[in-house]
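In: okay, here's the prediction I keep looking at, along with the sequence it came from:
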Amino acid sequence: MSLDASRQRTARLVLTLALAALGVWIIQGFLPSLVWAGVIAIAIAPAYARIERRWPHLKRGALLPMLATTIVALVVLGPVALGAYRAAAEAQDVVRFIAGARDNGVPVPAWMFQLPLGSKPAVAWWQAHLATPEATRAELARFDNAYLLRHSQIVGKGLLHRSIVFAFTLVSLFFVLRDGDTLVSQMRRAGTALFGPRADRIGHQVVHSVRGTIDGLVLVGIGEGAVMVVAYVALGVPHPILLGAVTAIAAMIPFGAAVAFAIAAFLLLTANAVTGAILILVIGFAVVGVADHLVRPVLIGGATRLPFLWVLVGILGGVETLGLLGLFVGPATMAVLVMLWRELVEREAPELGAPARDPTIDHAR
């Protein structure tokens, strides 16, 4: 290769990398939406393909992608709308409770006297901070108007940002579904050019990992929520359907369902149902134990070919780094890295693991 050709190739590479970095920097705010669209498309791909085979005329045009995108939007917005409706319905009760507490104080709950441990300190704290109108007003004074306004603005900005991300995710999902065949073909050609034959294995591993993670997190979380709804209804927990939906969402994050169980137990305690609160915790942790130690390792580990420890590390690390999106990106990333590591080890194993030859035997021969 001539010197001029080498310089041109280097210049093209530098220019390509610079343009790629500039492009990523420009669209960085929309990258989560694009990744979410890809994750959702991978998740619904089997059902989407069956519909295309069953009604091939829908494959042409934008009707089927629009229908699938609308269904995804309804599945996500339905629980959110239910939660907002219930929150609005409960807001008046909360306002009345605060007004009554300000005027009359909050009496010590009867269950607090029955605590096996720490009953006296808990009762003393409650009497000092909440039992009298003066103490209650002093506690409520900590939440002044400026404090509430500041946090309301933070919450409002967060909701607005997530609404924009969700809207752009739906737009991206529509185009991903409409042009899915073209995108897959282009990605295969690009992957082969960059990674060679290994590209198909990496792509399949990512797809299987995302689907396995969805099965292990989303479906198992929904199952936990359904089981706990039965327990909530049986034990008289207020708003069992809404709390069951919260449990299902929280259960998608490892150890997150415990927060929902604690809320349900606290609601029962406020109604002086100590036995019911204990039963909720026992049933909840039993359900979580079966789901996290038996069902999820089989679903996620089997699809990703990862030990569950690495699945857990991928999930928790992904959530800490990328938020909710990390639930799916984390395990998929770990699965690809472990696959590449195994290929490297297996390729080097014959050379590294071959038994050393004894020179005295060679000399004897």
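Out: Yep, it's here. Numbering: from 1, shown residues only.

In: hey, let's count contacts and neighbours off CA atoms from now on
Out: Will do.

In: could you look up the SS state of residue 238?
Out: Following DSSP: H, G, I helix; E, B strand; the rest coil, we place residue 238 in the coil state.

In: list the contacts of it.
Out: Shown in contact with residue 238 (Cα atoms under 8 Å, 6 or more residues apart in numbering): 232, 267.

In: how near is it to residue 212?
Out: 34 Å (Cα to Cα, to the nearest Å).

In: list the buried residues of the helix or strand containing residue 164.
Out: In this assignment (DSSP states H and E), residue 164 forms part of helix 145-178. Burial within helix 145-178, assessed by neighbour count using 16 or more other Cα atoms under 10 Å, is assigned to 165-166, 168-178.

In: try this one next to it:
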Amino acid sequence: MAGGASLQQQHLVRRIFREPRRERPARRACADDDVIVLVHGWSFPNGREYPLQLLRPIIPTLLWAVILSVAVYPLFALLRRRLGLPRGVAATLLAVFLIVLVVAPVILLAGSAIDTLEGYARDLMRGEHLLPPPPDTIQGWPVVGQRLHEFWLNAANDMRAVLKDHVGQLASMGRWMGGIAAGLALEILQFAVAIVIAGAILAYSDTLTSTARDLAGRVADAKGRHFLEIAGSTIRNVSQGVIGVAVLQAALLGIGMLVAGVPFAGAITFAALVLAIVQVGPGIVMLPVIVWVWFTLPFGTAAIYTIYTVPLLLVDNVLRPVLMARGLQTPMVVILAGVICGTLAGGLIGLFVGPVVLAVFYDLVVAWIVAGRKADDVG
């Protein structure tokens, strides 16, 4: 920090904190400006965001903690009201439940994938056929039909020879999948830490909520508190409309695949969940599954599975808008644009930050337009 900036900050500290109390009301606006200058000087010494640089490693975790605490607060309040639990106990129970809810499916998915791969490895060592012969109808497919049929037939007859011919590609794919697995493990660990922090936020929710409202009021008076309410309602609605519907959709799709005997059902279910959350939709991974079912299973079973699966691929288009727009004055198109654009710009955190930013921006624009109309009417 430069010497001049340091002297200026010392002067501001004396003005703000050593000024006689009786003089402060008359100079509140000036004191507010002094606080802004002081915080800016400490936050951006020589143009560098020093405290922000210090906090950068934990900002995603803190954001997740705030998002989670806001999203599950109604459940936390219900738990306290129904069971009469103290805040700390209710927050701890909810945090443990969320950690189990996140970690348990990952452990089951990893175990299922390992068991499936071990089974394929044993069958491969024994020289058993891992794939059924390809249907003759594949040869009639345009462009790729003949090559796909030939490759499938070779793999069905001698999988070991096919694997030997593609050792380099398989090694690259293995490294790529290993990197994805390591990144996923780190994200899950970060999410678990965020859940613990969210539990602490819930335990002190009254105090923290009051502080947040006071801070919002100091920044933008009554509008600041209104924006805070918009942010909380938007986060809760997005968590219900996007995350809730995605979890329900993926769970029902996974049950259908388990009953039908689809291989790698756990991994496909997880992929469907991720695609549903990021608004791409699970159809990308489920349509090949439907094709596999029709080529592999009996006609009746394939028909029942298709009748069960296709409505599940479309149900989010009905449930998501209803849940996301419930109780909000912000138009549904604004919230949906925030979800999609936020996800593209900031990943999973952007899924929540995007709608909040656009909802507040929309409210600001509406207030600006209304103020202009009132000014025109007065004039």
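Out: Noted; the coordinates are in hand. Keep in mind it's a predicted model, so treat the numbers as computed, not measured.

In: where does the TM-score land?
Out: Structural agreement between the two chains, given as a TM-score (TM-score structural alignment, normalised by the length of structure 1), stands at 0.78; 346 aligned residues with a Cα RMSD of 3.8 Å.

In: re earlier: please work out which residues of structure 2 line up with the helix or strand just after the helix holding residue 164 of structure 1.
Out: Past helix 145-178 of structure 1, heading to the C-terminal end, the next element that is a helix or strand (DSSP H and E) is helix 180-195. Helix 180-195 of structure 1 falls opposite residues 205-220 of structure 2 when the two are matched by TM-score structural alignment.

In: now that stretch on structure 1. Mean distance?
Out: Averaged over the aligned pairs, stretch 205-220 of structure 2 sits 0.9 Å from structure 1 after superposition, using mean Cα distance after the TM-score superposition for structure 1.

In: and that stretch, how far out from the chain's middle?
Out: Taking the mean C-alpha point of stretch 205-220 of structure 2 and that of its whole chain, the gap between them comes to 25 Å (Cα atoms, centre = their mean, to the nearest Å).

In: same check, this time on stretch 149-163 of structure 2
Out: Chain-centre distance of stretch 149-163 of structure 2: 40 Å, with Cα atoms, centre = their mean.

In: then stretch 334-342 of structure 1?
Out: Using Cα atoms, centre = their mean, the offset of stretch 334-342 of structure 1 from its chain centre is 22 Å.

In: just give me the mean distance for it relative to structure 2.
Out: Taking mean Cα distance after the TM-score superposition for structure 1, the mean distance separating stretch 334-342 of structure 1 from the aligned residues in structure 2 is 1.5 Å.

In: tell me the secondary structure of the closest residue in space to residue 135 of structure 2 that isn't next to it in sequence, please.
Out: Across the structure, with Cα to Cα, 6 or more residues apart in numbering as the measure, the residue nearest residue 135 of structure 2 apart from its sequence neighbours is residue 295 (7.3 Å). When the structure is reduced to helix, strand and coil (three-state DSSP), residue 295 of structure 2 reads as helix.

In: ok, residue 69 of structure 1 - how many residues close by?
Out: Neighbour count for residue 69 of structure 1, taken as other Cα atoms under 10 Å: 23.

In: which position in structure 2 aligns with it?
Out: Alignment of residue 69 of structure 1 against structure 2 is given by TM-score structural alignment, with residue 95 as its counterpart.

In: over to residue 143 of structure 1?
Out: Using TM-score structural alignment as the criterion, residue 143 of structure 1 maps onto residue 169 of structure 2.
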